[in-house]
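Asker: Sequence isn't available, so here's the structure alone:
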């Protein structure tokens, strides 16, 4: 059966199509006839031009014309027969590459994707009935173009630390690496609820890029051991099978100066610090070092002075805070 299918493919490469690699005198052999040709797409499901009897075959040729992208070819042989199917990819009149289509052993249907269809002169589908001496039956086929959508992305934010009760922007750069324009969708979520499950949509011309800024907001009171896996999925509207997913782990960091663990540094932190230092108030939260604003490893009056200076006199920010 396979030998007969191979024989069928050789029959195509004769006459002006001879590549010098098959029949010794192939250039002098007559060319087989092509049952149907196409240069516009999609090609809806079609029957073979004739019934294909045992060891018979039929050829259908697809020309790229002005199309770019991938060519998807489907084949479905009658279940009452055994079939082989293959494509002959011709990059020139005398240059051919033969590739078999993987068919179901029960229903004899399958498909093949031809990358960069525009780079070929033609692609020819051949269907072969390999049930010897069998009466003729039909097969069906179809073809469509899958446009060459592409996308790449990366997280630009390098520091993954976040503060409990605060928000931090994470930037994702999206690049349209395709040769055609497209609309993209960025979907984002996480496993701790620090990100709203949401989407951002935008259009990009070929070769263009944009930056998407997304707020990560751990709830107030999230412990210093808190970690959340952030997921950013960028997908093509033109072809939703084209997408990339970027992952980053956001980690709760200590924000020195946020004495009351509210997520921000403000007058309430100074009040809490004074109450703790001079009035027997509650300890800084979540740990005492939240009040170590001058980063010397101790909590004392110099931290309060530094915090007041920062809050009211545009003094320096705590240098050991991650951001």
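Answerer: In hand now; what should we look at? Small disclaimer: the values here were computed from a predicted structure and weren't measured.

Asker: CA only for contacts and neighbour counts going forward, please
Answerer: Fine.

Asker: tell me the contacts of residue 213?
Answerer: Listed by CA atoms under 8 Å, 6 or more residues apart in numbering, the contact partners of residue 213 are 169, 170, 171, 172.

Asker: Just the buried ones among these, please.
Answerer: 170, 171, 172 (16 or more other CA atoms under 10 Å).

Asker: Now intersect those with the strands, please.
Answerer: Secondary structure from DSSP state E places 170, 171, 172 of those in strands.

Asker: Would you mind giving those residues as CSV with distance to residue 275 added?
Answerer: Formatted as CSV, those follow (distance: CA to CA, whole Å):
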residue, distance to residue 275
170, 36
171, 39
172, 42
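
Asker: So which of those is the closest to residue 7?
Answerer: Set against residue 7, the nearest of these by CA to CA is residue 172 (53.9 Å).

Asker: Name the nearest residue to the closest one, sequence neighbours excluded.
Answerer: Closest residue to residue 172 apart from its sequence neighbours, by CA to CA, 6 or more residues apart in numbering: residue 155 at 4.4 Å.

Asker: then this one, side by side with the first:
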């Protein structure tokens, strides 16, 4: 009978390592507002594939999911679905004349919600049917939205085009299950975008009225559905309009900078204070219109006036610059592969003997579960067992196939 403790101990003392299989590089997909095209940036090589596909009239917002790019076009009132790998427009969904779609958020892989600015409605799109399956009236001029669990939070700008004034700013709380408004939460004037902070509060960026009312940032508690804190972000006529909170607890604000250098502000989302603002902005190339996540501690600034994007950290160091199409306006990362390395059960980004040890411990003595569990399925048979540890050992010591490379083509099939 096998001595399970001895097997685990024997494997644990082996120290030989092999080169790790790697994740395929993610891509940043950039929507070029003036060119009405998409660009593709390989985040490993830095190679840019510019204007690889043309989208609709006046594109306004982009999201990526499962290898596809979704673009809402405010001028043509439609949604483009682009297959990123083949660089082909797969479908165009008509959202209805006069809608002026603004932004969108996924509820899940099959349901997409879209805010329509002019019609002041929320549209529900079923991606299995590629059609609008519901549309509901909201208060005046919805813009940004974010889905968290069974709720979607929607900024209500209150803009009145007849006199360019702004009514009370609100945050609509939408029930994704019942397709109905739960309530409206009062926030600052002209709320445009939002993100969730490390403490679970929603960070809502409000741009004021571009005249006397300053830019503000409101913190909304999702349990009580009330604004619990706020602070001023800018006094200028060009306040921040876009917000992103990184994993290392820094909030970034796209703050324009249209005359000399592009500007990005930062703030502390826990203590609700500005770190870099009007008097000490982080600077980059001209016209920062939005920010997109790059890593746990860095962001991409989309520099509309310079036709490029820059990766920067919270200290203002510009790490990389990529030249894209005319007027980069919105961007999202196309995650390639499953988001983990097959066989890397301890998530240290390399497959080595410690992963085989972890699998043996998990199978025989109730050790820690692989993270994620699917990463332990090294032979891609749908379960995690001792054969997966054997596969990893063969790969490391005798030149066997990569974990999950069941057809020996050099690429994991997980």
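Answerer: Alright, I've got the coordinates. The shown structure was predicted, so the numbers you read here are calculated from the model rather than taken from an experiment.

Asker: Tell me how they score on TM after superposing.
Answerer: The TM-score (TM-score structural alignment, normalised by the length of structure 1) is 0.29; 129 aligned residues with a CA RMSD of 5.0 Å.

Asker: Quick check: which element contains the residue nearest to residue 203 of structure 1 when sequence neighbours are not counted?
Answerer: The shortest distance from residue 203 of structure 1 to any non-neighbouring residue, by CA to CA, 6+ apart, is to residue 183 (4.1 Å). Taking DSSP states H and E as the criterion, residue 183 of structure 1 maps to strand 182-190.

Asker: Please apply the same query to residue 104 of structure 2.
Answerer: strand 101-106.

Asker: I'd say residue 301 of structure 2 and residue 319 touch.
Answerer: No. If you go by CA atoms under 8 Å, residue 301 of structure 2 and residue 319 don't touch, sitting 11.3 Å apart.

Asker: overlap in contacts of these two?
Answerer: Joint contacts of residue 301 of structure 2 and residue 319 (CA under 8 Å, 6+ apart) are 310, 311, 312.

Asker: Around the first one, how many other residues sit close by?
Answerer: Spelled out, it's residue 310 of structure 2. 22 (other CA atoms under 10 Å).

Asker: next one: the second one
Answerer: Residue 311 of structure 2 is surrounded by 22 other residues when neighbours are defined as other CA under 10 Å.

Asker: swap in residue 298 of structure 2?
Answerer: 24.

Asker: Run a quick neighbour tally on the residue nearest to it when sequence neighbours are not counted.
Answerer: Excluding its sequence neighbours, the residue lying closest to residue 298 of structure 2 (CA to CA, 6+ apart) is residue 313, at 4.5 Å. Residue 313 of structure 2 has 19 neighbouring residues, counting by other CA under 10 Å.

Asker: Closest one of the buried ones among the contacts of residue 213 of structure 1 to residue 12 of structure 1?
Answerer: Nearest to residue 12 of structure 1 among these, with distances taken as CA to CA, is residue 172, at 51.0 Å.

Asker: I'd guessed the closest one sits against residue 209; true?
Answerer: No. If you go by CA under 8 Å, residue 172 of structure 1 and residue 209 don't touch, sitting 10.4 Å apart.

Asker: hey, what's in contact with both of those two?
Answerer: With CA under 8 Å, 6+ apart, residue 172 of structure 1 and residue 209 have no common neighbours.

Asker: what's the distance between the closest residue to residue 202 of structure 2 other than its chain neighbours and residue 300 of structure 2?
Answerer: Distance criterion CA to CA, 6+ apart; nearest residue to residue 202 of structure 2, sequence neighbours excluded, is residue 196 at 4.5 Å. For residue 196 of structure 2, the distance to residue 300 of structure 2 (CA to CA, to the nearest Å) stands at 18 Å.
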